[in-house]
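>>> Using only what follows, build the 3D model:
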Amino acid sequence: MLNRLLNFFKKPQMIILALAVAVAWTNYRPGTVLSGWDNLHPEFGFDINLKRSLFAVWQEYQGLGLLGGMGHAADLIRQIFLYLISPFIPVQFIRYFFHFLMLFVGPLGLYHFLFYLIPSRHVMRKWGALAGALYYLFNLATVQMFNVPFEPYSVHYAFLPWLLYSTVRFFRQGGFKNFLGVALINFLAVPQSYIGTFFLVYCLSLSLLAVQFFNRKYLRRIIVLFLTVFIVNAFWLLPNIYFIVRKIEVNTQAKINRMSTEDMFLRNKKFGDLENVLLLRGFWFDNTEINTSGGLEYQLQDWLDYLKDPRLQTVGFIFPLLAIIGCYYAYSEKKGKSRLLLPLVVFSFSILANDAPFFSYLAGIFNKIPLFSQVFRFPFTKLSILHITGLAVFYGIGSLWLSEKVLPFRKINLLMILLIFLPVFYCLPVFSGRLFYYKVRAEIPREYFDLFNYFKKVPSTDRIANFPQYTFWGWTFYRFNYSGSGFIWYGLEQPVMDRAFDVWSREDENYFHEISYAIYSRNLYLFEQTLQKYKIKWVLFDGNVISFSNSRELYRDRLQTLISSSAIIRKDRTFGRISLYRVETTEENIRLTDILPGVSPDYISGNLDMAYLESGDYKSDDGKRIDADRIHYPFRSLFSDTSNVRHEFTITETEEDYIFTSVIPGEFRNQELRIPPTDASDFLEIDSRDLSKTTAKNSDIYLDSQILASVGDKDFNNGIVLPDFERGILEVKIPKIKGYYSFDSYLTDSISSVNPFTCEKPDPELNIYERIIEFDKPFLRMTSRDGIYCLNYETDRLSHQLGYLVRVESRNISGKSLYFGIINNNSKRSDLEVMLPRKDKLIPSDFDVSYLIIPPMENYALGYLFNIRNISIGRQETANDIGRITVNPIPYNFLSELKLVKPGQKRTTIPLNDITVVHPHPDKYLIEFNEIPDDTFTLILAQSFDDGWKLYARDQNGKKEVGRHLKVNNWENGWEIDGRDFDGGKLEILYRPQNLEKVGMYLWLVLPLIFLLYYLKNRRESSVHKR
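Below is the predicted model:
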């Protein structure tokens, strides 16, 4: 028995397996699901998720539907594998099993790759390969990549060594078996491309290898390999390229990314110095999380404590030292295979060491390549696996070289054994359950699976609004030890309106702004209308959702009061802490209506759609039709909670007024300007010292500098007919109402009396401030280095019934610009969060002026807190000046409702409901009319607007494209159709970009032909050589 055991461990592969099993055994927690952070859970509904991967271009389940921005189809291969093993593995263990399997497959591939690279003359060849494999398994980069496991990371870790091994072998030796092997490995590695950047890393690695083989002898192999890689990946790659070309700005301009991208880049750069890169410490070591007590803790706190031991710090430098020796040894062997990996290591090290001497210069050169800096803005997560692959190879070679120098001609020696197992001892905490962060072992309650089962009986197109949704971050905390991007949509076929999808969809993000405003202003009518606008069929209130910052921002009681007060929402059933409600009057996803009124201008972001509230369904007006009503809102979106808002107006000011200016389209000459009624409080100034003293003020409206009306002294029931204007410049002068419901940091001495304080990060390297007077303007300068300095201004008297214009003077000196947040004193929630302007070159007196608008919130509430943060991450110093801040009431509703109206032809409503709709899969709708309208009508599809949606009329002669594509309600698709254009009574809606995935899958049929041709060619060449 003992001999069998010894023989077992004479095989290095068995040692790798035994250690991987030991890691799995010590990190599995029975009764938990490996879930949290970013996670994929196809096991919650294989039928649902396999279908989504087969029709992955249009992600129907993600809120309002969107063009997929990730390689969603790439997960198909992994899902099929999980489906095949699912009968033998409990659902709760499937995700554990998969990541443990990847943890074994990676080092096994590294072993075979390194064994192949080491010349056969070395007697300790397999033990050198084992040393490299165990270093690949036990190192800090692997710990960080698996600490919060995500499937693309794990697959990339598992298959990158195999991909490089099969590529080098094929380039060097050719042969049909090697070609078949490299094609198979590429196919198995496809799930890494769920994050497309990993595929790019692989392609860059291939390119660096191919350059070294680039001559006539190897050219055919290089072409065949790249062609094979493209064909294997085309089914997800073509849709991904389409997204990049058509919609990449949606992702880069999403609020989540605009608020976090620079921070993530700086956090990566903070760990881009030589020491951290050599020790494989990335930004994960600086990442803080909210613990179960509501306080902040480092995610890798256990590892930080463990690595404080000076002896371990010394051991940590042994690995890169031996890797450097291995690099030198590989370079010195002119014909050695291992030297092929040197460019890969130099490339990855140069990008990771973006704050180290010389290498930061190389990183700067790479970042000047178009799109490079955007793709690799988080270099550690994207390149650390490539880097440790190269390091592990050269660590194994360096260990072999050193062992053979000390004790040559031995099959193995004590030094070799020490170097083999040194990485194991360096990463001992993995054997005490520290591989995974404790907050990704969740005990998901049974009630969620009951919910999944219930919705199997509900139409798959019914849209679900899940609550609470108190933050734009798309990160949810649950009371059962889960925090992450969410999971319920893996068990629900129905679309879910979750914030996790906002980074890919402007329409989803805008829904959040509108529904949040309705909830936190406690406006039942607005809440109901928002549900109707976005065709919400179900409201799901999850009592398991918690907030660690403060429970009040969840607005649980107030939200439930809104729901219970609604006449169109009724409770359906309860699953534990989950309450499910049905929205009774929401229209269907395919509906027909008459010609819609045209509304302009279009807007990107807003929290109040006055056009929908006043007119119901409308189309975004493109000015191409003259027979429909047209409505123009000069100040349509007063929304300020995002810095990419493209306002259709500008704000300027005089000593006494703010001037809102908009340009009116020429076709509204001689048309009606409808001036909404005003409330007496809109223009009333109350003396802050004597509340009985009030002053009524007026707002004046000008057109091309000529006064049209003075608002406040009378009502304009029928509006005003505009004259035949020239420039069409409409100005509304809003008086600066001061007094009780206003704030001025100069008058309250806030500039001189309020002091900044250290916040969030308790141990900054530098946080200082100074008060300065420059050109008679006092301001506060805050300077930070690797810290956060906060400044709070209290405005307790501001009534939430009023809207306000906040004017902020700021100046960015260096580093990040100031964060400015407005916290609602009633909900304790940040109603507004923006980054103030940042400029590279400023003259000393050049302050930026930002205008931010607070909408009216709920009645009888008071006060806002202005939270200003000076944020520095790493060694980059941040310095900003904050000057005068003023707050004045504005007539928010008056500005929102002001509109110009151009009547069109009067039309009669015709019955258009007699249709049958079949929806076989996300990209296709079949519509059949029982009676074809004989006039022009509008067909509406409740999926977010995209040019890829096409409408066709079908008859016995085939199909033809019909209708004029419209944007309806600023988010959904519509077509204006003349009933006389088709007589077959059948329409078909298709999302054409789905064909890209189909084309990619059809290309798989080419692979057998390539295999056959390569086999025949290889056989013919073998016959020639034998002769």
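
>>> From now on I want contacts and neighbour counts done on CA atoms only, so please keep to that.
Will do.

>>> just how off-centre is stretch 182-189 within its chain?
Computed by C-alpha atoms, centre = their mean, to the nearest Å, the separation of stretch 182-189 from the middle of its chain amounts to 28 Å.

>>> whoops, I mixed them up, stretch 694-703
44 Å.

>>> neighbouring contacts of it?
Residues from elsewhere that reach stretch 694-703, judged by C-alpha atoms under 8 Å, 6 or more residues apart in numbering: 683-687, 707-713, 725, 728-735.

>>> Just the buried subset of those, written out for ChimeraX, thanks.
This is how ChimeraX selects the buried members of those, with burial counted by 16 or more other C-alpha atoms under 10 Å:
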select :683,684,685,686,708,709,710,711,712,728,729,730,731,732,733,734,735
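
>>> out of the contacts of stretch 694-703, which are inside strands?
Among these, DSSP state E puts 684-686, 707-711, 729-735 in strands.

>>> now the helices: where do they sit in the stretch 101-250 of the chain?
Under the criterion DSSP state H, counting those that start in this stretch, the stretch 101-250 of the chain contains helices at 125-137, 140-147, 151-173, 176-188, 196-212, 216-253.

>>> And this one, please, so the two structures can be compared:
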Amino acid sequence: MTKLSKILNRIWPQSIILFVVILVIITNFEAGKYITGGDNLHTEFNSVVNLKRSLFSVWQEYQGLGLLGGMGHASDLPRQLFLLPLSFILPDSLIRWFWTFLTLFIGTVGAFYLIRKSISSFWTEDLLKVNLLALSGSLFYLLNLSTVQSYFTPFEVFTAHFAFLPWMILASLNYFEISNARGDKRGRAPDSAQASESSTSTGGRETFGRTPSKRKDLLILSLVMLISTPASYVPTLFVVYLLASIIVALFYFQKTRVYLFTFIKHFLVIFLINSFWLLPFIFFTLTSSDINVSAKINQMATEGIYLQNKEFGGIKDVVLLKGFWFNNIEPDLEGSYSYMMASWRSHLANPIISVIGYSLFAVVVLGVVFAIRKRSKLGLVAVGIFALSIFMLTTATPPFSWINDFLRVYVPLFGQIFRFPFTKFSILFSLSFSILFPLGILFLAKLIKRNSIHSHIAFFLVSVFLMIIFVFPIFRGNLFYQREKLKIPNEYFQTFDFFREQDPNTRIANFPQYTFWGWSFYDWGYSGSGFLWYGIEQPILDRAFDVWSPSNENYYWEINHAIYSKNPELFKSALNKYDVNWLVLDKHITSISPKSLFFEEFNLLINEIPEVKKEKEFGSIQIYSFKQKIPHKNFISSLDFMESSNPYEWSGYDQEYVSNGDYLSQEKNNKYNRFFPFRSLFTGKTIDGKNYEIKENAKNIEFVSPLPVYNNSIELEIPSLITQNSTLPISLVASREGSIITVKFRLQAPEVLLKEDKQTKSLWKSVIEKDLLTTNANTNANLKININGVSIFDIPSLKNREEKIIGTTSLTSQAVNSIVLSDAKNSDLDSVEVEGETIKDWFVQDEASIVIKNVKKGSSIIVRILKLNDAYSSLTINPVDKVNKKESFVINCDNFRKDYFSYYIKDEERKKLLELSSKNASPCISFYLPTLDHDSAYLVNVENKNITGRGLHFWVLNEDQKTPLIDTYFEKSKKEQNSQVILPPMEKFGKSYSLHLDNISIGNTASGNLIGNINIHPIPYYFITNLNLVDSSASPLEFGKQKFEVSHPNQSLYVIKPDKQEGFVLSLSQSYSPYWKAYEINVKCPADAKALAGRQISNVKCLLTETFPFIFGEEIQNHVKLNNWKNGWIVDDSNVQCPADAKALAGRQMSNVKCQIVIVFLPQYFEYIGFGLLVFTLTVLSISLLKNKRLASN
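The predicted model follows:
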């Protein structure tokens, strides 16, 4: 046999795999297009910048306001390093294509070697037969629905998981197998040794006729782990591998010391190799995992996503490897929703295709039986992996579903991590299929006694033919979603080039900001989480990052409120507060409600802000600069004056910053210069967890907030009602004096009360009366008063000198108020028109200040508001009446889930409630509210009760702007509850909202909810939120201006050289974390100061001091939160004074040598330690192997 024929004889299976992969490439690749969309890592857009981000990945500076990385960001380093040289050869558009197709080949070849090892461990009758069986299994790994769904919207993480999972399991198997061979006290050989020495390969490596090398396998394991780390970018996939490797370890279990050491070394090496990304991730999990769980996006999506997975958790879908992707929908370019996998749904609708799929699974089941009968460890490992995967995926199949549901209820983090069980376990499941499938063929061949080579060739051809038929759309160009194969408009690359010329340490706010969902759709086809930041070094305030940072999310709520209330002052305030330097408006972004994008309104808004200047326009992309009130240098600035105020968790606007500028956010139990009892009334994030209470009775609404303890006198500042609110609550009072009937207005400003020691006393109230209309009548029967044509009140019969309140309503200070007094025949008896300015003059009320002497523990402040009853701005909606009168209708609002829904009128506790119930449908009801003005705020109270399944989905639509002002789910309470939502004041002159309630059911999980009355009342939002307590004993911070030099070599390090030896407030424009630390060091290391007075300053000392300031420096302890989001330090004079013994050097005064301040993000050192452990581990293993080889050769 010639050398070439020997090579061909060894590589023909790999060649067939390559041929099939090439067929996939030919039928799916589209030249000149990018493969982009969904979640993507476009690191090729700026390879060097993205590589640096991975090297210093613990603090994700580019993600908006900066945040602690919550994923395995550094794990992508091997992939980036591999692609780096290719980025100089291939055009950017080919990089992701190349990587994606390469992973298909690597994974399939890895599966081939793993399967061949599994078969040859107990059966080596003929190498050709073994190869045919292994090849059929590996092609199964390539040609199945799990692979299709993993690549349909290819994310580097999942394609890497597909590529390297077989290799990782193979490396673990090899190591445990050889260790077992060494550790067997009876000298029994491992499974693979049962084969004859003529077998040339197990798992692609020579194992017979030589001494197995434990050290070599441990080194191979470590290298495979290192190469495979890109799959751990989503760390859950690393957990999936760990579970698989534990199964491997369990099936190789021995009660020996050797096994124990093997087990420890195996998992220790895995930990050490992965520690450079794993240590930071463990730190995030222990300190910040609740951030991800509580993010608005996940609050809204987690349960729904799990239910979508559960929809395919029945055994009939699991065995076909079908997942939630088959029911996933997206809007097309015209805005119409359709199934993403429409072509695949049509294909699988053919019963013949389903029969093929179930037939292939039947062979897998035979493989399970065969593996158990043979008791091959490798086969049993596959059975164990099969069992684990089927447990995690059969979320709708008892008893597995019961355990899954239990864990999700009582371990919320489990529910968050495995909300996508299909994406996490489907590849592992398909790998177990691919191992067991050839075992099933072998079992079948033995059963029917067709074990000849010709029979095996026939089995191979038939099985591959069936696989191809089953996934035939792959070969018709449908491996990828069509919206993933796109031409990216050149203007994006022009934008990349523009920002390459700008200061990288500036911040970009991207627009539009019309939704909290971190998923965007573009008119050129893209749909996904975004890509700009891969080509732009500057941080971008995008919604994709909100799930990892409450500061990022709070920015969204504030900027969104400013834009859609059309308030340039609030908009400018938010840009200043969050240190924004650039505005980028992308008009390629689309929405199913185009009006909500606010393109024209956005341009009108910024035209009113002189600090905004247009810099560039590339097609549909507009770039503006914004001149900061206090500019920062490398994200560092100095503040000279600031008050302290109480912090808030979530808000749509920051009253303290709007009114007073920069402030210090003191934590609880600290003294505040200014304390806002109702710091935030915001319910856009969640309606739960309010730090205030709302109480109602027939006449009033009360807002109640606890107060901190004050042992000194404080001032309660009462804002002006008329300047803060455009509508004024009034009582209409009618009185009779003889035959004269008089109607007057009584302005009742909110009353402020203090509750202390169970005693409630009034602190401030204002009642202003104004005569309005009079008429001379012998009787007042059937008299009516009409306010602005919408609020009509009957005047009751009055006795002489009797006075009655006939109703409560509001007047506006922004328009003319028309008031008409009429009789029973609707004849006008008297009328008056009152200008808005006149209203202001009538009810002028200046700000007031009330002194309060001491505030005891447990005290609270109360704002009591008059409840209106005008049936115009104050409404009561009875859903039962609306349905009975056919003014509102219950319909199915899901066009794709139409199984079952119903509604009933139910009597419960003497109330008539509307019950909605559904299974795989979404009955909904809506109420149009055309009378509500947008510049007023409203308290919305919804009576509801959950019966089963999901709580009610409640959202409020701004009908003018077509944007949802509120979008939330009510708590799943089994008792009747009042869900209270506050609609904040929005744009002037806007009008009309609509309320929507959806009873959403996905799959077989039924939903049922009861809806009672919906009550809506206007509230003086700005009056309540502006109310504040001033403590004169807590002095504001005052310092002089400080200048400094700043160097910022990486994301986690700043070196500041103050110009003056004076104290100041140091501001770091990164979201607050207690793990940012500032240190004063006494070494100055500028590049131009290498020598001073004839002496060389040690660059090594400088490097060590700046690298380890926590060792060589002194910590600046006063670390504070500024503006409720960023880091600050109160730097005393002592922190910027050089020590006395350093004032003179070589006889010269060093007054120009100032002490330095080094700021570091301490968790970054976990990654440094991990790199050290990685290098140490590979070095020790390599030296150990070389040393062992030398000993063997000697």
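
>>> Superposing both, give me the TM-score.
Once superposed, chain against chain, the TM-score is 0.95 (TM-score structural alignment, normalised by the length of the first structure); 1007 aligned residues with a C-alpha RMSD of 2.4 Å.

>>> rewinding a little: would you convert the helices of the stretch 101-250 of the first structure into CSV that also reports distance to residue 27 of the first structure and mean neighbour count?
Shown next, in CSV, are the helices of the stretch 101-250 of the first structure (distance: least, C-alpha to C-alpha, whole Å; neighbours: other C-alpha atoms under 10 Å):
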stretch, distance to residue 27 of the first structure, mean neighbour count
helix 125-137, 15, 29
helix 140-147, 11, 22
helix 151-173, 16, 23
helix 176-188, 26, 18
helix 196-212, 26, 18
helix 216-253, 33, 18
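
>>> Now distance to residue 359 of the first structure too, for those helices, in TSV please.
As requested, the helices of the stretch 101-250 of the first structure are exported to TSV (distance: least, C-alpha to C-alpha, whole Å):
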stretch	distance to residue 359 of the first structure
helix 125-137	24
helix 140-147	20
helix 151-173	24
helix 176-188	32
helix 196-212	18
helix 216-253	27
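
>>> Quick one: map residue 245 of the second structure onto the first structure.
Using TM-score structural alignment, the equivalent of residue 245 of the second structure in the first structure is residue 206.

>>> From residue 20 of the second structure, how far off is residue 862 of the second structure?
Residue 862 of the second structure sits 73 Å away from residue 20 of the second structure, going by C-alpha to C-alpha, to the nearest Å.

>>> got it, and residue 508 of the second structure?
Relative to residue 20 of the second structure, and taking C-alpha to C-alpha, residue 508 of the second structure is found at 45 Å.

>>> Could you do residue 737 of the second structure as well?
Distance, residue 737 of the second structure to residue 20 of the second structure, by C-alpha to C-alpha: 100 Å.

>>> neighbour count winner among these two?
A count of neighbours by other C-alpha atoms under 10 Å puts residue 20 above the other of residue 737 of the second structure and residue 20, at 17 against 14.

>>> Tell me which residues are up against stretch 948-964 of the second structure.
So stretch 948-964 of the second structure is contacted by 514, 593, 595-596, 946, 965-973, 990-1001, 1005-1009 (C-alpha under 8 Å, 6+ apart).

>>> Which residue numbers in the first structure does that stretch align to?
Here stretch 948-964 of the second structure aligns to the first structure at residues 814-830, judged by TM-score structural alignment.

>>> cool, stretch 995-1007 of the second structure as well?
With TM-score structural alignment applied, stretch 995-1007 of the second structure matches the range 866-878 in the first structure.

>>> how about residue 489 of the first structure, secondary structure?
Assigned with DSSP: H, G, I helix; E, B strand; the rest coil, residue 489 of the first structure falls in the helix class.

>>> if I read this right, it contacts residue 498, doesn't it?
No: with contacts counted by C-alpha atoms under 8 Å, residue 489 of the first structure stays clear of residue 498, the gap being 9.2 Å.

>>> which one of these two has more residues nearby?
Neighbour count, other C-alpha under 10 Å: between residue 489 of the first structure and residue 498, residue 498 has more, with 28 against 21.

>>> shouldn't that one be in contact with residue 63?
Yes: with contact defined as C-alpha under 8 Å, residue 498 of the first structure counts as touching residue 63 (6.4 Å).

>>> counterpart of residue 677 of the second structure in the first structure?
By TM-score structural alignment, residue 677 of the second structure lines up with residue 634.

>>> got the angle between the strand of greatest length in the first structure and strand 729-735?
What stands out as the longest strand in the first structure, according to DSSP E, is strand 877-890. Strand 877-890 of the first structure and strand 729-735 are oriented at 90 degrees to each other (axes from the mean of the first three to the mean of the last three C-alpha atoms, to 10 degrees).

>>> helices and strands around strand 877-890 of the first structure, which ones?
Packing partners of strand 877-890 of the first structure (3 or more C-alpha pairs under 8 Å, 6 or more residues apart in numbering; DSSP states H and E): strand 743-744, strand 777-785, strand 803-814, strand 862-871.

>>> Save the ones you listed as a markdown table, and put in mean neighbour count and distance to residue 614 of the first structure too.
Formatted as a markdown table, those follow (neighbours: other C-alpha atoms under 10 Å; distance: least, C-alpha to C-alpha, whole Å):
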| stretch | mean neighbour count | distance to residue 614 of the first structure |
| --- | --- | --- |
| strand 743-744 | 20 | 33 |
| strand 777-785 | 21 | 45 |
| strand 803-814 | 21 | 20 |
| strand 862-871 | 21 | 29 |
